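A.B. asks: have a look; sequence and predicted model below, questions after that.
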Amino acid sequence: MTSSSAQSIRPFRLSVPQSDLDDLHDRLDRTRWPAAMPGAGWEYGVPDGYLRELVRYWRHEYDWRAAEARLNAWPQFTTTIDGATVHFAHVRSPEPDATPLIITHGWPGSVVEFLDLVAPLTDPAAHGGDPADAFHVVLPSIPGFGLSGPTTEPGWEVGRVTDAWAELMRRLGYQRFGAQGGDWGAGISRELGRTYPDRVIGVHLNLLPGAQAATEPTARELAALTPEERESTLASWRRWERWSREGTGYAVLQSTRPHTPAYALTDSPVGQLAWIVEKFREWSDCEELPEEAVDRDLLLTDVMLYWLTGTAGSSGRIYYERAAAGDWETRLSTPSTAPTALALFPADPQIPLRHKADRTENIVRWTEFDRGGHFAAMEEPDLLVGDLRAFFRQLRDQDGTPPVG
């Protein structure tokens, strides 16, 4: 393969064979259900009654072809970077001086998270905004996830993905760009700003790994804080302690034996659905059901990308690779000079602390919203769009020149 062909960017259009959909429907029809325990709620996992109704909807009412058409409205491409096929959407703004922006999803998310985000970001004038706030948007799928998967070799951890994204933006002609992300996308976006400060204009995050109260604060630690910091630290510790006790089993399993659950999740669509929908319920701003926060069809489209590509195992490996790399804590504690914005949504189980974030980040914007959760782009796209526009407008005003690629 020549260098030019290795770096080629190939058009991509999503077109799932009907046989794959027929197979899915057959498997849903033949689901072998476990025995239900009467009265069991979400504390045991996904309730039987809820999941049966969701599966009925998936089988008989959900329209994959409509979702496929919506995704295909974006110009999509693939390219090979460091031996992996990288799928991405590249939606250019009609505004020539738009800011290049790469947005990265996490687990159990996908590019589906951004379906309601792209149009107002790329064409603000058509959505009641200022044309000066326009972005050229790049939406890659992390290697091993969905249409960038499955991967066939080890080592795709945060640092390697970061380098791949820098190369992707170079191939697209963007020497300078912004980055946004939550969940794994937050770690990758933050690492882009830390590792490539000469290229990254600014980093916008809706999660900051490592800035929570992950251990119970001592009396001495609390005494050194202001009253407001003490209150937020204790609240963070209570949230983290509960999440660590009740909500991290998936991460432990995927960090240690990611292939073992992959056999079940790749064979059973209901298993894959339950594995993902539990996290949407636990991490979203809802009282009882995830659909209170996230559109049901969008949720199922996200699940479909995992199911149709068979990437339950390769997406879970990012947890294993983080643990195997052994440098995650070092990365998090190494300061970043990139101008950084944090948008905080109250239902997220990992809300960062400002005084901890200030130790390692160049925080220039800190916004606390009164609603929304972990999947901010799906739950509150208008709030996220507004904060992104305000952050990069602030950087433009400080710099005095448009931050084009």
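C.D. replies: All right, it came through fine.
A.B. asks: switch to C-alpha atoms for all contacts and neighbour counts from now on
C.D. replies: OK.
A.B. asks: if you tally nearby residues, what's the number for Leu54?
C.D. replies: 19 (other Cα atoms under 10 Å).
A.B. asks: so when I look at it, I'm seeing a strand, right?
C.D. replies: No: read with DSSP: H, G, I helix; E, B strand; the rest coil, Leu54 is helix and lies in no strand.
A.B. asks: where's it relative to Arg32, distance?
C.D. replies: 15 Å (Cα to Cα, to the nearest Å).
A.B. asks: which strand or helix spans Asp22?
C.D. replies: Under the criterion DSSP states H and E, the helix or strand holding Asp22 is helix 18-29.
A.B. asks: meant to ask about Arg239
C.D. replies: helix 227-246.
A.B. asks: got another, please set it beside the one above:
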Amino acid sequence: MTFTPFRIDVSDEVLDDLRARVARTRFTDRSGDRPWQGGADPDYLRDLVSYWADGFDWRAREAELNALPHYRAKIGGRRLHFVRVAGKRPAGAPAPLPLILSHGWPSSFVEMLPLVDRLTDPARYGGDPAEAFDVVVPSLPGFLWSELPEGPLTRAAMARTLHLLMTDILGHHRYGAFGGDVGGVVTGWLGALYPEQVAGIHMIHPPFPASFDAHPLSPAEQAYLDAEVAYDRTDGGYSAIMGTRPDTIAAALIDSPVGLAAWLVDKYRDWSDNHGELESRFDRDTLLTIITLYWASGSIGSSFRQYFDFDHNSPRPDITVPAAFTVSTEPSQANFPRQIAERACTDIRHWSEPGRGGHFMPLEEPDLLAGELTRFFTSLHRP
């Protein structure tokens, strides 16, 4: 199996159509008496869309993204997009442990780019150049220019695809894996399925065990699970519709750029550590880059497939490789007990609750997270 270079190349026709659609946008009135109370705030959307139409320079962002080495590989007959950046190491330094960084939903490879800089060129950020890593950042199957596989899109299927990328395509015999959200779950599956090749895993969302039957729940575990159920009653509408009627909502979002923006921005605000101020964590250019990538690739519907196929997932085996966790600060992770992760992982080497950085931590706290990744994976790779 081979891989070939790839460039992001959004046609003028697509961009002209996008601007025309944005110009014809109709906005709803706000529900409730507070901004964001009923979801994406119409006033914020008006401002964001105005900038999208008249201030956002996609061609400049496209050029920045294309400065990175992009590729596509065929795995199981389906194409997978990824970025691969070699570490800048001193002459004579030992080969590093390669790392694969996997994003979640509603995200993309763009989320990982601040980590790529810091992990491949640590000297630029005051780190040790001998600790530079080779880094691979895939677009998960169904996202952007990565095609869906044959059969259900399970976490195990995604893990198999990423493992083949790292081993058969790129030739790595041993590697480390990091991820959050869906990418974190896939990272856990990589550690469970391939302990001989996966040196260790790092996640910002600790895993659940395949079953809680091994021993009774502690009070802390029960309190967390109860709180999760309560939170889902206020936040779970998006996953309910994507898991049961994905084609219905996808039909609206693939036809309306502002509808797409609303669907994504709502989660960037809800799940990041922004204290109610979305742009304290993400500038508009970053948000619109991610939204434009979804629009140009037409992949919002396929990004829902892992929700629709959720019931096809089988119980995950225990994770026996060394594991590290830098727990995100977001409502769904509040008071997450380490005991739950210990039910799933037999060798937790590092547990950190920094109190900052949410669902999109690589974008929100890249220095913090890059330091945690470097310390953990370097410790695994030292003689």
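C.D. replies: Looks like it arrived, so ask away. In this text, all values refer to a predicted model and were calculated from it rather than measured experimentally.
A.B. asks: just tell me what Leu289 of structure 1 corresponds to in structure 2.
C.D. replies: Aligned counterpart of Leu289 of structure 1 in structure 2: Glu277 (TM-score structural alignment).
A.B. asks: need the counterpart of Gln280 of structure 1 in structure 2.
C.D. replies: One thing to correct before we go on: residue 280 of structure 1 is Phe, not Gln. Match for Phe280 of structure 1 (TM-score structural alignment): Tyr268.
A.B. asks: and the helix holding Asp22 of structure 1, how far from structure 2 on average?
C.D. replies: Superposed on structure 2, helix 18-29 of structure 1 shows a mean distance of 0.6 Å to its aligned residues (mean Cα distance after the TM-score superposition for structure 1).
A.B. asks: quick one, strands of structure 1?
C.D. replies: 9-12, 76-81, 84-91, 99-104, 135-140, 177-181, 200-205, 339-344, 362-368 (DSSP state E).
A.B. asks: ok and the longest one relative to strand 135-140, angle-wise?
C.D. replies: The one in question is strand 84-91 of structure 1. On the basis of axes from the mean of the first three to the mean of the last three Cα atoms, to 10 degrees, strand 84-91 of structure 1 is oriented at 150 degrees to strand 135-140.
A.B. asks: what is the burial count for the equivalent of Val136 of structure 2 over in structure 1?
C.D. replies: Mapped onto structure 1 by TM-score structural alignment, Val136 of structure 2 lines up with Val138. The local packing of Val138 of structure 1 (other Cα under 10 Å) involves 23 other residues.
A.B. asks: what of Arg284 of structure 2?
C.D. replies: Arg284 of structure 2, neighbours per other Cα under 10 Å, totals 16.
A.B. asks: same question for the one 10 residues further on.
C.D. replies: A count of neighbours around Tyr294 of structure 2, defined by other Cα under 10 Å, yields 25.
A.B. asks: make sure it is actually in contact with Trp145.
C.D. replies: No: counting by Cα atoms under 8 Å, Tyr294 of structure 2 does not reach Trp145; the two are 9.5 Å apart.
A.B. asks: report the separation between the match of Phe280 of structure 1 and Thr25 of structure 2.
C.D. replies: 21 Å.
A.B. asks: what of Ala40 of structure 2?
C.D. replies: From Ala40 of structure 2 to Thr25 of structure 2 the distance is 15 Å (Cα to Cα).
A.B. asks: neighbour-wise, which of these two wins?
C.D. replies: Higher neighbour count among Ala40 of structure 2 and Thr25: Ala40, with 22 against 14, using other Cα under 10 Å.
A.B. asks: just give me the match in structure 1 for that one.
C.D. replies: So, by TM-score structural alignment, Ala40 of structure 2 is matched to Val46.
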